[in-house]
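Compute the structure for the input listed below.
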Amino acid sequence: MNQETVTAPGEPTARTAHFRTMFPTTAHGAHTARHAAERWLAARQERPEPDDDTTATASLLIAELTANATLHGRVRGRNARLTLTLTPATLRIEVTDARGERLPAPTPAADADGDDESGRGLLLVVSLADAWGCEPYPPGGKTVWAECARRAGR
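I've put the predicted structure just below:
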């Protein structure tokens, strides 16, 4: 975890903060990573606004993306990575796992019994995030990301 200053030519200085942690692709590993990220975000809130639900939204997005990595991205002996990038305007959440062939799809895919809930959690990500996507992570993984704008009264 570190903080750095990013300055574009002719632009005011903007603070960008980064959080990164590796976690085992287990329910406990995802839980631990989520709580560490929530504590990190809380420590960076300069003055919480009463109507600012960015932290609550971020918590839900982090929970869903880390849970998906444990359910759909697990490879024995390989960890997943949670990365947060916080700027004055945006929070970007990235979860990288080792299963590049299993790409997310935000639609329910029912099995023959109609019991499969695959894809339903991503519907939450689609509805809460301002943007989301999936990128390959060579040599064989993927990074699923979501962004939410930092603003009061989303």
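
C-alpha from now on. contacts and neighbour counts both.
Noted.

Could you report the neighbour count for Thr87?
Using other Cα atoms under 10 Å, Thr87 has 16 other residues around it.

Report the separation between the residue nearest to it when sequence neighbours are not counted and Glu135.
Excluding the flanking residues, the one nearest Thr87 by Cα to Cα, 6 or more residues apart in numbering is Thr16, at 4.7 Å. Using Cα to Cα, to the nearest Å, we find Thr16 at a distance of 22 Å from Glu135.

Give me the more crowded residue out of the two.
For Thr16 versus Glu135, the count of surrounding residues by other Cα under 10 Å is larger for Thr16: 17 against 13.

wait, what's in contact with the closest residue to Thr54 other than its chain neighbours?
Closest residue to Thr54 apart from its sequence neighbours, by Cα to Cα, 6+ apart: Arg150 at 5.9 Å. By Cα atoms under 8 Å, 6 or more residues apart in numbering, Arg150 lies in contact with 54, 88-91.

Buried ones among the residues you listed?
54, 90-91 (16 or more other Cα atoms under 10 Å).

Please provide the structure for the following sequence as well, for comparison with the first:
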Amino acid sequence: MNQETVTAPGEPTVVAGHFRTMFPTTARGAHTARQAAERWLAAQRGWPDPDDDSAATASLLIAELTANAALHGRVKGRDARLALTLTPTILRIEVTDARGDRLPATPPNADVDGESGRGLLLVASLADAWGYEPYPPGGKTVWAECSRT
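I've put the predicted structure just below:
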């Protein structure tokens, strides 16, 4: 993996198998963060494996987690963060937002008949593992991991 660091203003930060970018909690912000992450993943040696669906899975997980942050994690004046960690066996996706008071409804408790909740069912079905944790002083990080096959 590359040992380079990208530090141009407004650009994602990349250090040896790690990607991180801040994004506004808007639909456009989530979309822009997903596109930057997909470009970074495409540039990684050995990723994606042309014989599996790992790139599509990663893209769906990134899209869902960033969209959730934009929809449910919005705090005026505060951005969210998308971070990826790529190891030889696992891709870990983390999205941190400022709304620690709005925790994800974990399936099967998600309100799939309402206007939300289906996205985390998708995350639960695609990810090898997922969860959330507090991000002090008042935010949360929702994460998902998928294996590199």
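
quick one on the thing from earlier: ok, the residue nearest to Thr87 of structure 1 touching Arg44?
No: shown here, Thr16 of structure 1 and Arg44 do not form a contact pair, counting by Cα atoms under 8 Å, at 10.9 Å.

Can you pull up the most central residue in structure 1?
The centroid of structure 1 falls nearest to Ile93 when counting by Cα atoms, centre = their mean (3.2 Å).

Now name the helix or strand holding that one.
strand 90-97 (DSSP states H and E).

Can you tell me how far Ser118 of structure 1 is from Pro104 of structure 1?
In terms of Cα to Cα, Ser118 of structure 1 sits 9 Å off from Pro104 of structure 1.

quick one on the thing from earlier: now do the contacts for the residue nearest to the centre of structure 1.
58, 61-62, 82-85, 145-147 are the contacts of Ile93 of structure 1 under Cα under 8 Å, 6+ apart.

which residues in structure 2 form helices?
27-43, 54-72, 118-126 (DSSP state H).

can the ones you listed go into TSV with extra columns for distance to Thr13 of structure 2?
Below are the helices of structure 2 laid out as TSV (distance: least, Cα to Cα, whole Å):
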stretch	distance to Thr13 of structure 2
helix 27-43	10
helix 54-72	17
helix 118-126	25
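
Identify, out of those helices, the most deeply packed stretch.
Among the helices of structure 2, helix 54-72 has the highest mean neighbour count (mean count of other Cα atoms under 10 Å), at a mean of 21.

residues in contact with that one?
Contacts for helix 54-72 of structure 2 (Cα under 8 Å, 6+ apart): 24-27, 29-31, 33-34, 38, 47-49, 80, 82, 91, 93, 95-97, 99, 102, 119-120, 123, 126-127, 142-144, 146-149.

just stretch 119-128 of structure 2 next, same as before
For stretch 119-128 of structure 2, the surrounding residues in contact (Cα under 8 Å, 6+ apart) are 57, 61, 64, 68, 104-108, 110, 130, 144-147.

which two of the residues you listed lie the greatest distance from each other?
Ala110 and Ser147 (24.8 Å; Cα to Cα).

Check which helices and strands the longest strand seen in structure 1 is in contact with.
For structure 1, the longest strand by residue count, based on DSSP state E, is strand 14-24. Where contact means 3 or more Cα pairs under 8 Å, 6 or more residues apart in numbering; DSSP states H and E, strand 14-24 of structure 1 is packed against strand 2-6, helix 27-44, strand 79-86.
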